[in-house]
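Visitor: Got a predicted structure here, sequence first:
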Amino acid sequence: MMEIRLIAADLDGTLLNEAGEVSELTQRVLLRAQRDGIRIVWATGRDLPHFATVREALHTDIFAQNFYIALNGALIVNCGIGAEQRTDGFAADNVDPFLQIADAYDLEALSYTRNGCFRYAQPGFEQLRFEYLKEHSLAIKDNVEHLFGGNIELPTPCYPSAAGTVQKVAYLHSSLRLQQLLPELRTKLPAGSKALMVTPCWLKIVPEWLNKGAALTKVMRECGIRPEEAAAFGNGENDLGMLKSVTHGYAMGSKNSPGEIPVRKTPQRPARSAF
């Protein structure tokens, strides 16, 4: 088997456990890998601040061979020289249709820019959601994902064009509601966009040209690493491109629940407990 020179790992649900922490075993394994000169590419659909836990637990910034992939591939950071490569997302003038879809289907929408996050939910949304969860006997805390603090509230489904490019849009509700709507939502989305179920309660809308796989391929070409020399780990639909971009792709978990990728069999599979 060819030597592995690069490991790419998603964060939430893969590298990080349910508590958002790095386990002791994962810490030992990846610290040793970094000391041995293996490149680690940390990948997330969120922005750079979400790497804080990884930076603290795995000392990622002191290893020059590492890279960060953020915003689902829109941002690549070379840890060695601190250089950033950015790819534009949705133009400001094209964001309103996504908010109007959220308004029509009683969903909460988050629009992420380089400088903040804009939130839109129709008047009375919280009560409508509560009634839906109660009607379907769903636990509120287990079926809603919020990002508290820092969000700029929009009174109408109109994005302020002066705020600039939007890297991604997220639709939030209960897992049942999003699964019911997913097929129809995919037919309603504007051209050039795609929907990815990141978690059962979190539907992410990104430009078709943006994905972790394309970003990882760019990193590998820059570093002279072939797909057979790389391994990737992920657990969400937005990790599929990353797993396919390498020879050794591993999906975490044993159940194909909404948002998970069926496990792909590859030779010499490492112990799942390592991640």
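Guide: Looks like it arrived, so ask away.
Visitor: Please count neighbours and contacts with C-alpha atoms only from this point.
Guide: Fine.
Visitor: burial of the closest residue to residue 39 other than its chain neighbours, as a residue count?
Guide: Take residue 39 and drop its neighbours on the chain: the residue closest to it by Cα to Cα, 6 or more residues apart in numbering is residue 6, 4.6 Å away. Residue 6 is flanked by 25 other residues according to other Cα atoms under 10 Å.
Visitor: can you check residue 254 too?
Guide: A count of nearby residues for residue 254, using other Cα under 10 Å, gives 10.
Visitor: Would you verify that it is located in a helix?
Guide: No - applying DSSP: H, G, I helix; E, B strand; the rest coil, one finds residue 254 to be coil, outside a helix.
Visitor: dump the residue contacts of it.
Guide: Residue 254 makes contact with 262, 263, according to Cα atoms under 8 Å, 6 or more residues apart in numbering.
Visitor: now it: how far from residue 264?
Guide: For residue 254, the distance to residue 264 (Cα to Cα, to the nearest Å) stands at 11 Å.
Visitor: Just the helices from the chain, written as ranges.
Guide: For the chain, the helices defined by DSSP state H cover 24-35, 52-58, 96-104, 125-135, 175-188, 212-223, 240-244.
Visitor: Return the most buried member of these.
Guide: Using mean count of other Cα atoms under 10 Å, the stretch among the helices of the chain with the largest mean neighbour count is helix 240-244, at a mean of 22.
Visitor: And the residue nearest the centre of the chain?
Guide: Central residue of the chain (Cα atoms, centre = their mean): residue 45, 2.6 Å from the mean position.
Visitor: isn't it right up against residue 68?
Guide: No - counting by Cα atoms under 8 Å, residue 45 does not reach residue 68; the two are 11.0 Å apart.
Visitor: Identify the contacts common to these two.
Guide: Between them, residue 45 and residue 68 share no contacting residue under Cα under 8 Å, 6+ apart.
Visitor: Assess the claim that residue 84 and residue 78 are in contact.
Guide: Yes - using Cα under 8 Å, residue 84 makes contact with residue 78 at a distance of 6.6 Å.
Visitor: So the two - more neighbours on which side?
Guide: residue 78 (18 against 13).
Visitor: Can you show me the strands along the stretch 51-200 of the chain?
Guide: Counting by DSSP state E, counting those that start in this stretch, the stretch 51-200 of the chain has these strands, from start to end: 67-70, 75-78, 84-86, 108-112, 117-120, 151-153, 168-172, 193-199.
Visitor: now, of those, which is deepest in the fold?
Guide: Neighbour counts (mean count of other Cα under 10 Å) averaged over each of the strands of the stretch 51-200 of the chain peak at strand 67-70, with a mean of 26.
Visitor: list the helices and strands that one packs on?
Guide: Where contact means 3 or more Cα pairs under 8 Å, 6 or more residues apart in numbering; DSSP states H and E, strand 67-70 is packed against strand 39-43, strand 75-78, helix 212-223.
Visitor: So which residues lie in contact with the first one, not counting its own?
Guide: Applying Cα under 8 Å, 6+ apart, the external contacts of strand 39-43 come out as 5-11, 34, 65-70, 72-73, 212, 216.
Visitor: one more structure, for comparison:
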Amino acid sequence: MTVKMIVTDMDGTFLNDQHSYNHHLFKKVLRQMQKYDVKFALASGSSFPRLAREFKGFEEQLDFISQNGSVIHEGTQLADYTPIDPQDINYILHEVTKAFPAEHISELIVAGIDTAYVDQSMSPASLAETKIFYENVTVVNDLTKVTQLFPDEHFTKIAICFAPEVSPTQFKRILDGILPDNLLMEVSGFNTELIGQAGATKANALIKLLDRDGINPEHVVTFGDNENDLGMLTMTRQSYAMKNAAPLIQMQAANITDFDNNHDGVLKQINQLLKEMR
């Protein structure tokens, strides 16, 4: 088996439920990947500044797919991004705030390449949660006017986190009726939907990295646990759904990890794969 690149989702996959990972094991595994010239990429729904924080000291050695594929960094250098038209941002914000009572939405976020924007009405608890995933957060007086307040920003994603009492079936049905054809909605865990350009997916961002390096998808190992990971899981023969992933995700991956995200499932699986390459 030949492995030239390994790509993993973050939350619920590489990271444990406390949003951390085994740093000692990661350093050991990364050294082994570099020994065998295996590239390592992180693919997440959250922002690049958050990912850079999580891998501080290793940023230049990794590739980063952030915001569900809307933004790509090679090390710390911005390589590509897929913006949303400001008119689409305005339309979605207007329709979402009209369709859902304020108490049904715990977080409404409009993300640019490096900065996320939220409304001043967001609760302190929700703001603290947002900063875990987006790092750089700017609070504005009226989020529905964010495109006018920041006309030079390149907006790349809208994230909507629904309150626990709102059923996914309910909000998916409503959002499906709102979205124009050029935008795509994907579940990102935590009762959250990410909305971006239809082509801005983790799978398509991964294809760009593979084209850059001349790597065939059959030489790529992918890890994921949620709907927004399915594209890259199904495009690679050496794919792994997490042991903690939902049965639907496990059914569509080629393999299931031996351990879940709270027991270093990704790192232990990579370690085993590297041993098989010796």
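Guide: Noted; the coordinates are in hand. Small disclaimer: the values here were computed from a predicted structure and weren't measured.
Visitor: returning to that earlier point: Serialize the strands of the stretch 51-200 of structure 1 to JSON lines and add fields for distance to residue 274 of structure 1.
Guide: Converted to JSON lines, those look like this (distance: least, Cα to Cα, whole Å):
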{"stretch": "strand 67-70", "distance to residue 274 of structure 1": "20"}
{"stretch": "strand 75-78", "distance to residue 274 of structure 1": "25"}
{"stretch": "strand 84-86", "distance to residue 274 of structure 1": "29"}
{"stretch": "strand 108-112", "distance to residue 274 of structure 1": "32"}
{"stretch": "strand 117-120", "distance to residue 274 of structure 1": "34"}
{"stretch": "strand 151-153", "distance to residue 274 of structure 1": "35"}
{"stretch": "strand 168-172", "distance to residue 274 of structure 1": "30"}
{"stretch": "strand 193-199", "distance to residue 274 of structure 1": "22"}
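Visitor: nearest to residue 126 of structure 1, of those?
Guide: Between residue 126 of structure 1 and these, the tightest spacing by Cα to Cα is seen for strand 108-112, at 9.3 Å.
Visitor: and the direction of that closest one versus that of helix 125-135, what angle?
Guide: 130 degrees (axes from the mean of the first three to the mean of the last three Cα atoms, to 10 degrees).
Visitor: so how many other residues sit close to residue 271 of structure 1?
Guide: Based on other Cα under 10 Å, the number of other residues close to residue 271 of structure 1 is 7.
Visitor: check contacts around it.
Guide: So residue 271 of structure 1 contacts nothing (Cα under 8 Å, 6+ apart).
Visitor: And the one 3 residues further on, by the same measure?
Guide: With contacts defined as Cα under 8 Å, 6+ apart, the neighbours of residue 274 of structure 1 are 25, 26, 29.
Visitor: Between the residues you listed, which sits nearest residue 107 of structure 1?
Guide: residue 26 (36.2 Å).
Visitor: Now residue 72 of structure 2: closest residue in space that isn't a chain neighbour?
Guide: Leaving out its chain neighbours, the residue that sits closest to residue 72 of structure 2 by Cα to Cα, 6+ apart is residue 65, at 4.7 Å.
Visitor: Now which residue in structure 1 aligns to that neighbour?
Guide: Matched by TM-score structural alignment, residue 65 of structure 2 corresponds to residue 69 in structure 1.
Visitor: how much space is there between its match and residue 234 of structure 1?
Guide: 13 Å.
Visitor: same question, residue 176 of structure 1
Guide: Here the distance between residue 176 of structure 1 and residue 234 of structure 1 works out to 23 Å (Cα to Cα).
Visitor: Just to check, the residue nearest to residue 72 of structure 2 is in contact with residue 50?
Guide: No - counting by Cα under 8 Å, residue 65 of structure 2 does not reach residue 50; the two are 11.7 Å apart.
Visitor: contacting residues for the closest residue to residue 61 of structure 2 other than its chain neighbours?
Guide: Using Cα to Cα, 6+ apart and skipping residues adjacent in sequence, the residue nearest residue 61 of structure 2 is residue 75, 6.0 Å away. Going by Cα under 8 Å, 6+ apart, residue 75 of structure 2 touches 59, 60, 61, 62, 63, 64.
Visitor: Go again with 6 Å.
Guide: Contact partners of residue 75 of structure 2, counting by Cα atoms under 6 Å, 6 or more residues apart in numbering, are 59, 60, 61, 62, 63.
Visitor: Over to residue 232 of structure 1?
Guide: Counting by Cα under 6 Å, 6+ apart, residue 232 of structure 1 makes contact with 7, 8, 9, 243, 249.
Visitor: quick one: which two of the residues you listed are the most distant?
Guide: Farthest apart among those - using Cα to Cα - are 7 and 243, which lie 10.9 Å from each other.
Visitor: Find the nearest non-adjacent residue to residue 215 of structure 2, please.
Guide: Nearest residue to residue 215 of structure 2, sequence neighbours excluded (Cα to Cα, 6+ apart): residue 4, at 7.1 Å.
Visitor: same question, residue 112 of structure 2
Guide: In space, residue 112 of structure 2 is closest to residue 155, 4.1 Å off (Cα to Cα, 6+ apart).
Visitor: Please determine how far residue 121 of structure 2 is located from residue 131 of structure 2.
Guide: Taking Cα to Cα, one finds residue 121 of structure 2 at 15 Å from residue 131 of structure 2.
Visitor: returning to what we had before: switch the contacts of residue 232 of structure 1 over to JSON lines; also include distance to residue 185 of structure 1.
Guide: Formatted as JSON lines, the contacts of residue 232 of structure 1 follow (distance: Cα to Cα, whole Å):
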{"residue": "7", "distance to residue 185 of structure 1": "34"}
{"residue": "8", "distance to residue 185 of structure 1": "30"}
{"residue": "9", "distance to residue 185 of structure 1": "29"}
{"residue": "243", "distance to residue 185 of structure 1": "25"}
{"residue": "249", "distance to residue 185 of structure 1": "29"}
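Visitor: With respect to residue 229 of structure 1, which of the residues you listed is nearest?
Guide: residue 7 (8.9 Å).
Visitor: My guess is that closest one contacts residue 231. True?
Guide: Yes - shown here, residue 7 of structure 1 and residue 231 form a contact pair, counting by Cα atoms under 6 Å, at 4.9 Å.
Visitor: Determine how far stretch 224-243 of structure 1 lies from the middle of the whole chain.
Guide: Relative to the centre of its chain, stretch 224-243 of structure 1 is centred 14 Å away, using Cα atoms, centre = their mean, to the nearest Å.
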